[in-house]
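Q: no FASTA, just this:
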């Protein structure tokens, strides 16, 4: 990995020199745009409206237009800002780990100690672990002041940039203003479904199915060209059956499917109108101990 920023964490009078590394990366299949008529590549060029010439990034500045006049800001102007010059990750406060809402998280970065003696780095790491606290920090990166969380992950300090509070929209939906009643039978069935799917989260077991299928499609097209039969490549789409409108019926079918009874048994239970069998099963599931599916790491 290549460090994208160097500076230091400051809390109290303690200074911790660090290097910043991007902690995540994309693996999407790279695609570009072409003309559907002849396959010609579609390109976007940066052209000056005054001289009509193509302009390289090195010769592009930024500007602000208030409607009457334009102010051009050069790279030197940006670098002169005090915040841009700062190389400190300033700790503002230490908060309980659970108090930062995940909706605020943006990008994640690893911090590596950048000194001959990483003692101060390890000290901060251990005190965060012991106190179960996250540091709320502020620093400048790529011409922006960033609010961020500083926490421990797998024995390494990690910074995760946060959205500012006014960047999060309020969730105000009229559809939730109505007085909605959920019956106990529906709750029992829903609890049963949750119980069947309980597990410890292990992100390694999940893959980007769309990207896998896209790669398969690209490889098949390279091999077969326009004669590609997508049905033969991917198989026919599974028939999910008729659309279920009634919530209780959908819950009954879900429980029956988990029991391995199939759609016919679920349909029979639903047609009786009372859902006693599914509800009884759900009631029993409520009394069972929680199902654990996490596998041993040594297995």
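A: Cool, the structure landed. The model shown is predicted, which means the values in this text are computed figures rather than measured ones.

Q: from here on, contacts and neighbour counts on C-alpha atoms
A: Will do.

Q: which residues of this protein fall in strands?
A: Taking DSSP state E as the criterion, the chain contains strands spanning 5-11, 14-22, 62-65, 70-73, 88-96, 105-113, 133-140, 145-153, 156-162.

Q: now render those strands as TSV, adding mean neighbour count.
A: Converted to TSV, those look like this (neighbours: other C-alpha atoms under 10 Å):
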stretch	mean neighbour count
strand 5-11	18
strand 14-22	19
strand 62-65	10
strand 70-73	11
strand 88-96	17
strand 105-113	18
strand 133-140	21
strand 145-153	20
strand 156-162	21
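
Q: put this next to the first one:
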């Protein structure tokens, strides 16, 4: 079995207890990636690092960071960024513990697994996990990784400590500034509020992430396979129309009745029609089509 390498290694400390740990990526993306091609050919479009004055391509080793002060650039070498925090780049020190309920979801960013750096630290590692689990708290800490400082929450999850990177408070945007037409707390009638609560209750369920999967990616795969076979696929259903204030009560009532009735689910693949086409002189075949009416064929 191939063991993954940690993306960061250092010491996690709480109080006078220190535990050598590694940070391991906990999630994976199943996004389908496409190459950029020039339309009508199989020629790849690539990004290059180019000197904007000369137009010449620049090697990565010849690139330094420059901070624009307005009338000049202050140049900073990568090693200089490492030298200003050598200790902190190898230390994850917990400043204190907070109740998990106090950490708003908007602050959560990425998640990593924490693993012990050596079998001899198994007892300390297990003690930290059990204490976090029993207390229902998360340890708040900061550390430096890849020339960036991170705010993190260390919590117990599925039998091991995990490390959630958090957004800094000043990174959270003010919704009142971002959304210009917020309606405020519009007054709802008692009947509308009661019906909305009934709808929420009727649609309540147990959280089981295994029941959910990325249907859009499945449709992308179906589209690619259909294009390879020279077939067409049906288009997706149009989005639902917005509910107006006049129709709100009736929409709520119908929704509750529907939620309480036996559920029937189904789905259709989405995407444009496709045909096969071969471009002369191309290294690889290109398959593309104009839009169709989505009736298949």
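A: Right, received. Where do you want to start? Computed from a prediction, not measured in an experiment: that's the story for all the values here.

Q: tm score of chain vs chain?
A: The TM-score (TM-score structural alignment, normalised by the length of the second structure) is 0.78; 255 aligned residues with a C-alpha RMSD of 2.5 Å.

Q: related to what we said a few turns ago, any chance of the strands of the first structure in JSON lines, plus distance to residue 269 of the first structure?
A: Listed next are the strands of the first structure as JSON lines, based on distance: least, C-alpha to C-alpha, whole Å:
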{"stretch": "strand 5-11", "distance to residue 269 of the first structure": "62"}
{"stretch": "strand 14-22", "distance to residue 269 of the first structure": "53"}
{"stretch": "strand 62-65", "distance to residue 269 of the first structure": "66"}
{"stretch": "strand 70-73", "distance to residue 269 of the first structure": "70"}
{"stretch": "strand 88-96", "distance to residue 269 of the first structure": "48"}
{"stretch": "strand 105-113", "distance to residue 269 of the first structure": "45"}
{"stretch": "strand 133-140", "distance to residue 269 of the first structure": "51"}
{"stretch": "strand 145-153", "distance to residue 269 of the first structure": "48"}
{"stretch": "strand 156-162", "distance to residue 269 of the first structure": "49"}
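
Q: ends of stretch 14-29 of the first structure, how far apart?
A: 44 Å (C-alpha to C-alpha, to the nearest Å).

Q: quick one: which of the strands of the first structure is nearest residue 29 of the first structure?
A: Set against residue 29 of the first structure and scored by C-alpha to C-alpha, the strands of the first structure come closest in strand 14-22, at 20.0 Å.

Q: mean deviation, the closest one versus the second structure?
A: Compared with the second structure after the fit, strand 14-22 of the first structure shows a mean deviation of 0.7 Å (mean C-alpha distance after the TM-score superposition for the first structure).

Q: in the second structure, what stretch matches that strand?
A: The alignment of strand 14-22 of the first structure onto the second structure (TM-score structural alignment) spans residues 17-25.

Q: where do the helices sit along the stretch 151-299 of the first structure?
A: 184-196, 209-224, 230-234, 247-258, 262-272, 276-287 (DSSP state H, counting those that start in this stretch).

Q: hmm, who's touching the last one?
A: Residues outside helix 276-287 of the first structure that contact it (C-alpha atoms under 8 Å, 6 or more residues apart in numbering): 185, 188-192, 195, 252, 255-256, 269.

Q: cutoff 7 Å now
A: 185, 188-189, 191-192, 252, 255-256, 269 (C-alpha atoms under 7 Å, 6 or more residues apart in numbering).

Q: for the fourth one, same thing?
A: Contacts with helix 247-258 of the first structure, where a contact means C-alpha under 7 Å, 6+ apart, come from 186, 189-190, 193, 244, 262-263, 265-266, 270, 275, 278.

Q: buried ones among these?
A: 186, 189-190, 193, 265-266, 270, 275, 278 (16 or more other C-alpha atoms under 10 Å).

Q: how about CSV for these, with distance to residue 239 of the first structure added?
A: Output for these, formatted as CSV (distance: C-alpha to C-alpha, whole Å):
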residue, distance to residue 239 of the first structure
186, 26
189, 24
190, 24
193, 22
265, 17
266, 16
270, 20
275, 24
278, 23
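
Q: which residues touch stretch 175-193 of the first structure?
A: Stretch 175-193 of the first structure is contacted from outside by 248, 251-252, 255, 279, 282-283, 285-286, using C-alpha under 7 Å, 6+ apart.

Q: cutoff 10 Å now
A: 194-195, 197, 247-255, 258, 274-276, 278-288 (C-alpha atoms under 10 Å, 6 or more residues apart in numbering).
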